[in-house]
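> Quick one: sequence plus predicted model below, questions after.
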Amino acid sequence: MATEVKLSEGKDLTKIERIGAHSHIRGLGLDDAFEARAVSQGMVGQKAARRAAGVILQMIKEGKIAGRAVLLAGQPGTGKTAIAMGMAKALGEETPFAMMAGSEIFSLEMGKTEALTQAFRKAIGVRIKEETELIEGEVVEIQIDRPATTGAASKTGKLTLKTTEMETVYDLGTKMIEALGKEKVTSGDVIAIDKASGKITKLGRSFARSRDYDAMGPQTKFVQCPDGELQKRKEVVHVVTLHEIDVINSRTQGFLALFAGDTGEIRSEVREQIDSKVAEWREEGKAEVVPGVLFIDEVHMLDMECFSFLNRALENEMAPILVVATNRGITRIRGTNYKSPHGIPIDLLDRLLIISTTPYTEEELRSILDIRCQEEDVEMSDDAKELLTKIAKETSLRYAMCLITASSLACQKRKGKEVEIEDITRVYQLFVDVKRSTQYLMEYQEQFMFNEFPGQDDGDEETTMVED
């Protein structure tokens, strides 16, 4: 018996735009010759690292690289996550990009290898081609007859559709009337009806009706009235990830599990069946596999079991491109007593292409803070920006970025128009950076309870208690 693999119908996602640490990144900021521009698409500096990421990106787009791994290594706050985000944006909407932190796999209610397998499969897309019959035309009029008494009979109606060459009247059933009402279809809209599923898609309003109403929202899209026949055969392309197919096929309420996030462990038989089905579709030319990118931040948090799993998983033909990031030098591999560069075993390091990031210069710090001020909608004077750049150089870029919104709130409090030096000074005194907080604690640590004397060995568990 042939296995039936269920797929999700489609995705209608509403994106909530929030200002995050990397919401200003739009891409890698490279030109056609893969040369990094100084400031472009939210990216600043790190030219060598961005150029290297661009070369890898091109290999991904051409499908030449699968099962390879890239390591982004550099100090904290040198833009490792920003480069990974830039790669994701530059790949486009269709290419899957899954992101996780190394410590995430220890907090899930499933095995470590299962969590990694799910992450891998989230990063592999399947582009499925289907031929469907569509009815496409401009709505001339909709007549819906509602019965006088409720519940006595179902609603009936007629829908008149036209193209540039023909016009037809369709009888409507209850389901189609509900669907038209849900989509808020009115006469003058250009719609497409999928004959197989009955799904109605609003393509826009007809240009012929553009002068009927003055009050049109800016999001109103005008399209030409379709030409030719009303009924057309069209090739529709869906892109779903292997993980989505796994979840839908693994449980009875599979489709809902995607939204609940409660996927649990997925049996290996289900995955094997899906893999063989996808391979079958590839042979028939129905589908193609789109290897995406899996980004694991803080990769030194993984342990030996995870690293050995990654070694094996990268050899699989259905492997995505793995991008990992770390800010450690030579450090202990988690779960062992051995030390290794970046906290990664040597056999996995051999497979990695290493891209290193360097600390930012003062001008680059200034450009980044400029971009962040625009992103967070904060007006700031040049003197204040200069002071903030100095703070970033002395302490860290992340600390300086945290002060932007705080100083704008201080500015609002004194009813100022733009952030001045006094606002930055005020928040600099209110919120201390790491150096100052450590210094403060070291000065007063003699008075704290359970404080260890500076000369005491780590193995000695005796502590001093200061009496009042």
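The structure has been received and is ready for your questions. Bear in mind that the values here come from a model prediction, so they are computed numbers and not experimental data.
> CA atoms for contacts and neighbours, from now on please.
Fine.
> In the chain, which strand is the longest?
Criterion DSSP state E: the longest strand present in the chain is strand 124-145.
> Identify each buried residue in it, please.
Applying a neighbour-count criterion of 16 or more other C-alpha atoms under 10 Å, one finds 124-129, 133-142, 144 buried in strand 124-145.
> what's the answer for stretch 408-426, then?
Those would be S408, L409, A410, C411, V419, E420, I421, D423, I424, for stretch 408-426 by 16+ other C-alpha under 10 Å.
> What of stretch 346-365?
L349, L352, I354, I355, S356, T357, T358, P359, Y360, E364, L365.
> Was I right to think the last one contacts E394?
No. Between L365 and E394 there is no contact, the gap being 11.4 Å when judged by C-alpha atoms under 8 Å.
> can you give me the helices for the stretch 101-250 of the chain?
Using DSSP state H, counting those that start in this stretch, the helices of the stretch 101-250 of the chain run over 112-122, 174-182, 242-250.
> Quick one: closest of these to Q224.
helix 174-182 (20.5 Å; C-alpha to C-alpha).
> Quick one: list the elements packing against the closest one.
Applying 3 or more C-alpha pairs under 8 Å, 6 or more residues apart in numbering; DSSP states H and E, we find helix 174-182 packed against strand 156-162.
> this is the other structure I want to compare:
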Amino acid sequence: MSIQITPQAEVRELTRLERCAAHSHIRGLGLDDALEPRKGGSQGMVGQPKARRAVGVIYKMIQEGKIGGRAILLAGKPGSGKTAIAMGLAQELGSDTPFTTMSGSEVFSLEMSKTEALTQAFRKSIGIRILEETEVIEGEVVEIQVDTALNKGNMDKTGRLTLCTTEMETVYDLGTKMIDALQKEKVSAGDVITIDKASGKITKLGRSFSRSRDYDAMGGQTRFVQCPEGELQKRKEVVHTVSLHEIDVINSRQQGFLALFTGDTGEIKGEVREQIDLKVAEWREEGRATIVPGVLFIDEVHMLDMECFSFLNRALESDMAPVLVIATNRGISKIRGTDYKSPHGIPLDLLDRLMIVSTEAYKPDEVQSILKVRCEEEDVEMAEDALELLTRIGMETSLRYAIQMVIAASLVAEKRKSAEVEIQDIKRVYTLFVDVKRSTQFLMEYQNEYMYNELGEGEDEEDSSDDEDSNDEKPDEAGNSSDVAMES
């Protein structure tokens, strides 16, 4: 008699998997109704009370539609929360207000000119709220009946939809497209839906209260609504919010697949934009449309050159200009493409237009609070003494380095079968991954073993003279001399 022993399967707890980005813990600016910063890491924001209060004032002005063509500069050292504040502003504004984010180096694309890239970014950040009246059918679904018949090798679908309100009930005949639309929206008996008579678009408003039962298997996102009153057919005002760039793309001549053969670079002609601006102006006069000033956020703005800065100067004077928020971590540096030095690498004529908001370095208790928020976001349990050590590392190196150590230390702790990150895990990760200071020190010690080092012994004066000579050379000559050096 043989006895079989089946190995016991390991049972793991199912947890929700989400990707944690650098600013996924930011859910707002963390301000109260009086625009005072709340304490305790509200909405993921920690520290920077002055900067948050200033951006909170900007948020109120944007919300009331009283600001447009203003420019705000977020200036501060690296790792002081400039991008986090901009992301907090985007979260506060919600999905209705257009928010476009880009980096300063994105405009240097091979596909289109720099001014075209900036123009598209500007028009993406300006919303048009269009009001129109339409006839809709709104009611609660009583029954959906679908019949399928084979006709000459094709499957023909026919059906009937029974809708009701509190006062009436009607049966509608359905064609194939409407049946497919109902199946796509996963409409079932008990749902409250609207059908646009002009386009046939079906929108599911929610689940009827009359169908809510304790034994129903409903998700946490299920929305319950009242059964509609009155007649099934009614006229409604529908609000559509689109950006100016979306209207530009729809009306541009070359689109989609044909652009591959016509050599179209994605640039939109100025005539198209002029006609669209005239049409939008007509809609505004008729009261059919309103302008929604959005926000354009340009990070690393010092990467732009003089042509881009000149374009920004002119674009901010336009009637339909969004709120421009730019961020930089540079001090007094050269404007790209020139030998002129300016604060933050931005020309003085543009600096005059900016409302400058400065960010300060984080204090130790603020760094500790940020690390706590990141531990919660990444679902990491960390001991108090380990958190204090990580805070010290963050103050001596950088906050970004300390944040990156959180998940790495969690994996090290998991490897030794521990549910909590301890000091030994932080030390282990600290020895595995070096920060900028230790990496620089390592390079200084072993510079001769690397290629193309410029700190050789006795070569400092020669290098400096070579640099001066190379600045006077033409680009072609510089390229030839580098090729010769590589061959030798």
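Everything's here; your move. Keep in mind that what you see is a predicted model, and the values were worked out from it rather than measured.
> TM-score them against each other, please.
With the length set by TM-score structural alignment, normalised by the length of the first structure, the two chains reach a TM-score of 0.90; 445 aligned residues with a C-alpha RMSD of 2.2 Å.
> where's E288 of the first structure, which helix or strand?
strand 287-291 (DSSP states H and E).
> what's the counterpart of M99 of the first structure in the second structure?
Counting by TM-score structural alignment, M99 of the first structure lines up with T101 in the second structure.
> Okay, that match and L411 of the second structure: tell me how far apart.
For T101 of the second structure, the distance to L411 of the second structure equals 33 Å [C-alpha to C-alpha, to the nearest Å].
> Same question for G41 of the second structure.
When G41 of the second structure is compared with L411 of the second structure (using C-alpha to C-alpha), they lie 25 Å apart.
> Equivalent analysis for E143 of the second structure, please.
E143 of the second structure is 53 Å from L411 of the second structure, by C-alpha to C-alpha.
> cool, and D147 of the second structure?
55 Å.
> now Q221 of the second structure
Taken as C-alpha to C-alpha, the span from Q221 of the second structure to L411 of the second structure is 33 Å.
> What range does stretch 389-398 of the second structure cover in the first structure?
Under the alignment (TM-score structural alignment), stretch 389-398 of the second structure falls on residues 387-396 in the first structure.
> what residues does that stretch touch?
With contact meaning C-alpha atoms under 8 Å, 6 or more residues apart in numbering, stretch 387-396 of the first structure is reached by 77, 362, 365-366, 369, 398-400, 421, 424, 433-435.
> just the residues you listed now: which is nearest L161 of the first structure?
L369 (54.7 Å).
> Map that closest one across to the second structure for me.
L369 of the first structure maps onto L371 in the second structure, by TM-score structural alignment.
> Mind checking what secondary structure the closest residue to its match other than its chain neighbours has?
Using C-alpha to C-alpha, 6 or more residues apart in numbering and skipping residues adjacent in sequence, the residue nearest L371 of the second structure is I403, 6.5 Å away. Following DSSP: H, G, I helix; E, B strand; the rest coil, I403 of the second structure is assigned to helix.
> would you list every one of the helices in the stretch 351-488 of the second structure?
So, for the stretch 351-488 of the second structure - with DSSP H, counting those that start in this stretch - the helices run 364-377, 384-396, 399-415, 423-432, 436-445, 460-472, 475-487.
> Would you reformat those as a markdown table and include distance to A289 of the second structure?
A markdown table is the format used below for the helices of the stretch 351-488 of the second structure (distance: least, C-alpha to C-alpha, whole Å):
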| stretch | distance to A289 of the second structure |
| --- | --- |
| helix 364-377 | 41 |
| helix 384-396 | 50 |
| helix 399-415 | 44 |
| helix 423-432 | 56 |
| helix 436-445 | 53 |
| helix 460-472 | 55 |
| helix 475-487 | 52 |
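> one step back: how many neighbours does the residue nearest to L371 of the second structure have?
Neighbourhood size, I403 of the second structure [other C-alpha atoms under 10 Å]: 20.
> Against G79 of the second structure, how distant is it?
On the measure of C-alpha to C-alpha, I403 of the second structure and G79 of the second structure end up 11 Å apart.
> How about T165 of the second structure?
Following C-alpha to C-alpha, the distance that separates T165 of the second structure from G79 of the second structure is 57 Å.
> Thanks a lot, catch you later.
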